[in-house]
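>>> Next comes the sequence, and after it the predicted model I'd like to discuss.
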Amino acid sequence: MATVLLLICSNLFMTVAWYWHLKGGMNKPLAAVIAISWGLAFFEYCLAVPANRIGYSGGWTAGQLKVTQEAIALIIFGGFMVVVLKEPLHWRHFAAFGCIMAAVGFLFVGR
């Protein structure tokens, strides 16, 4: 559970670090945007690295950690896209989510 909670928090920082500037920050100098994003990404790494270490030491495989992270990232980005960027969700988003969730399922079957 700690792994998933840390990955959720990590992905919140990651999504903001990568995409915050698309809404209201496009007029900022690129160097400033990169510096701010690196600052935010620092906190993402501070959460992602322990999440992966805890998960791996708890018996998760690297593949399981990666697809779980991707599924969490997709959920968080979907919310960010709708709430912050004001972009609508389409059937394609749900289909992509279904494919990622299937990947998670395939890697956890039999464990």
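Cool, the structure landed. Numbering: from 1, shown residues only.
>>> can we go C-alpha only for contacts and neighbour counts from here?
Noted.
>>> Spatially central, which residue of the protein would that be?
The chain has Ala73 as the residue nearest its centroid, 2.6 Å off, counting by Cα atoms, centre = their mean.
>>> So it is in contact with Ser10, correct?
No: in this structure Ala73 lies outside contact range of Ser10 using Cα atoms under 8 Å: 9.1 Å.
>>> got another, please set it beside the one above:
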Amino acid sequence: MRTIILLTISNIFMTFAWYAHLKNMRTRHWLLAVAVSWGIAFFEYLIQVPANRMGYGKFNLAQLKILQEVITLAVFVPFAVFYMGTTLSWNYVWAGCCLAGAVFFIFR
């Protein structure tokens, strides 16, 4: 459970590092956006690396990767809808179904 919690927290940082500049720094030079994103990503890695190290052994490598992808979508959808103002569409549902299939096959 600790791995899942830490991966979720790291994914929140990752999502902001990758996408928040599209809303907040749109008029700024792209190099500034890179510097800010790297600063945010530093904290993501401080959490993500230990999370993967703790999880490896409890999960095999493929399970750890699929788990990360599920967490990514679970973090990204609320971020896209509530922070970025994206309209929720059926594509999110279908992507979730595909990931549920991936989870089924990788953990069986």
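Now that the structure is in, tell me what you want to look at. All of these numbers come straight from a predicted model, not from anything done at the bench.
>>> just the helices in the first structure please.
Along the first structure, counting by DSSP state H, helices occupy 2-19, 30-57, 62-83, 91-108.
>>> among those helices, which is the most enclosed?
Highest mean neighbour count among the helices of the first structure (mean count of other Cα atoms under 10 Å): helix 2-19, with a mean of 20.
>>> Quick check: that one compared with the second structure, mean distance?
For helix 2-19 of the first structure, the mean deviation from the second structure after alignment is 0.3 Å (mean Cα distance after the TM-score superposition for the first structure).
>>> what's the angle between that helix and helix 62-83?
Interaxial angle, helix 2-19 of the first structure versus helix 62-83 (axes from the mean of the first three to the mean of the last three Cα atoms, to 10 degrees): 50 degrees.
>>> what's helix 2-19 of the first structure in contact with?
Residues from elsewhere that reach helix 2-19 of the first structure (Cα atoms under 8 Å, 6 or more residues apart in numbering): 36-38, 40-41, 43-48, 50-52, 54-55, 69, 72-73, 76-77, 80.
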